[in-house]
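[1] Sequence first, then the predicted structure, then my questions.
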Amino acid sequence: MIIMAIDTASTRSSVAIIDYNDNKYTESGGCDNSHSESLFKLIELLFSKHNYNYSKIGCIAVAVGPGSFTGVRAGLSAAQGINLVIQKPLYGVNTLEAQAYGIFCTHSGHKNIRAIIDANYDSVYTQLFNYELIPISEPEIIHKNDLDLSDCITYQDIQMQKVGASYIGLLVRHKLSRRHTIGLAKILYLRNPLI
């Protein structure tokens, strides 16, 4: 199944196509949270460069947060609109789990995985997973000084780049191949108690 992934949870938009052989084709761009302006241009650019169109898509994966609330809403609205037209499955992906998946793919070992995303105001979004990518905790927002990094690996330990749409799509492929439950396309909103 060919997966189209959308990530607008950060300041930049990204889209990706994951094909049958896990080849990934990506485009990213835009800044200052201009997702609604840039997203469909990126999709059309991705399609034209790699000879894809909506009829070839088997499912859609979209980042549902945590992250930029405005960005997540823009990406989710776009994914829902595309879903209405092409009538293919639509999956929501927690950006913390997508980051943990990137770490999981890079690191072999038996350490827990701590996903961390900057939430501004000296706070972070975080979630803990075991080495098999099973959640140990729920997503939360905490002060960065309260972050427990003992006996775990983070994106900083492997010098991982930002999450982006390719990790969103690859995580969905991983979960589909193992018949794991995939989240609904519903915003994951964590209120910051520090502001």
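    Yep, that arrived. Fair warning: this is a prediction, and the values are worked out from it, not measured in the lab.
[2] rest of the way, CA atoms for contacts and neighbours
    Will do.
[3] Quick check: which helices or strands does the strand or helix carrying V85 pack against?
    Counting by DSSP states H and E, the element that carries V85 is helix 69-86. Under the contact definition 3 or more CA pairs under 8 Å, 6 or more residues apart in numbering; DSSP states H and E, helix 69-86 sits against strand 3-7, helix 35-50, strand 59-65, strand 90-94.
[4] Comparison target, given below:
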Amino acid sequence: MILLAFDTAQGALSAAVLDGEEEIASLFEERTRGHAEALMPMVETVLAEAALGFADLDALAVTVGPGTFTGLRVGLAAARGIALSLDLPLVGVTTLEAIAEPVAAEADEIVLASFDARRDEVYMQAFSANGTERTEPLLVGLGDVLSRLPGGPLVLVGTGTPLMANLLSASGRPFRIADTRPQPDASAIARIAVRRFGEKDAEAFLAPPAPLYLRAPDAKLPGGRDPGEAA
């Protein structure tokens, strides 16, 4: 199976191509804006490096959030368009899963993935060392973080790590900081997607994934309406 994955949801842009479990091309760059203009050129570059075209793809994967409203729309729209035009299955992966996946944790450690959501809040999710979800993806105020954590030593990853480290240091909870990227990487997204295809048939991923919004978008339409409101 040849799978293309990409991410535009947070503070980076990345794309990767896997053939089975083997990565054959990938690109990653930190980027806080301009995802819409840069995504397809990056995808085309990655495919060229892999000596492949869109017609060679068997599946796609993309991040569904949490992330910025604009970034999520860019990635999901592109992934849905490619999947529809080529009749390909499309796997949705959360950004929290993506940053937790590369972390090497001991059997008794909990991987705590988090993003700084501003406004004294974080997006967060806890995972066992084997990747099993210990909590759902959450939007949590800093004052409530400690009460939402499972017990055990923690491994911190993501842009919310400095906030988490301050809270945990003050509480005396044992933790360490992962040496992996704090932003989603398409290579991890692709690995997660490949594992999901090993668990379910491709038909399970023919319906396009929905975005994961843990906070209502800040943007307003003319007249003050929320973009999520019905016309």
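    On my side now, so go ahead. Model, not experiment: these values are computed from the prediction.
[5] rewinding a little: quick one, which of the helices and strands packed on helix 69-86 of structure 1 gets closest to C105 of structure 1.
    Across the helices and strands packed on helix 69-86 of structure 1, C105 of structure 1 has its closest neighbour in strand 90-94 (16.7 Å, CA to CA).
[6] Residues touching that closest one, excluding its own?
    Contacts of strand 90-94 of structure 1 with the rest of the structure, by CA atoms under 8 Å, 6 or more residues apart in numbering, involve 59-66, 79-80, 83, 168, 172, 182-186, 188.
[7] nearest residue to G169 of structure 1 other than its sequence neighbours?
    Among residues not flanking G169 of structure 1 along the chain, A5 sits closest, at 5.0 Å (CA to CA, 6 or more residues apart in numbering).
[8] Now do the same for S177 of structure 1: its match in structure 2.
    In the superposition onto structure 2, S177 of structure 1 corresponds to G198 when matched by TM-score structural alignment.
[9] Who are the contact partners of the residue nearest the centre of structure 2?
    Averaging the C-alpha coordinates of structure 2 gives a centre point, and the residue nearest to it by CA atoms, centre = their mean is T95 (1.9 Å). Contact criterion CA under 8 Å, 6+ apart gives 9-10, 63-67, 184 as the residues in contact with T95 of structure 2.
[10] how does it look with 10 Å?
    Residues in contact with T95 of structure 2, defined by CA atoms under 10 Å, 6 or more residues apart in numbering, are 7-10, 62-67, 113-115, 123, 137, 158, 183-186, 188-189, 212.
[11] can you give me the helices for structure 2?
    Taking DSSP state H to define them, one finds helices in structure 2 at 35-49, 69-86, 95-100, 161-171, 186-199.
[12] Compare these and give me the one nearest A216 of structure 2.
    Nearest to A216 of structure 2 among those is helix 69-86 (8.9 Å), distances taken as CA to CA.
[13] Measure the mean distance from that closest one to structure 1 post-superposition.
    Following the fit onto structure 1, the mean deviation recorded for helix 69-86 of structure 2 is 0.6 Å by mean CA distance after the TM-score superposition for structure 1.
[14] For that helix, which residues meet the burial criterion?
    The neighbour-count check on helix 69-86 of structure 2 (16 or more other CA atoms under 10 Å) flags 69-76, 78-80, 82-83 as buried.
[15] No further questions, thank you.
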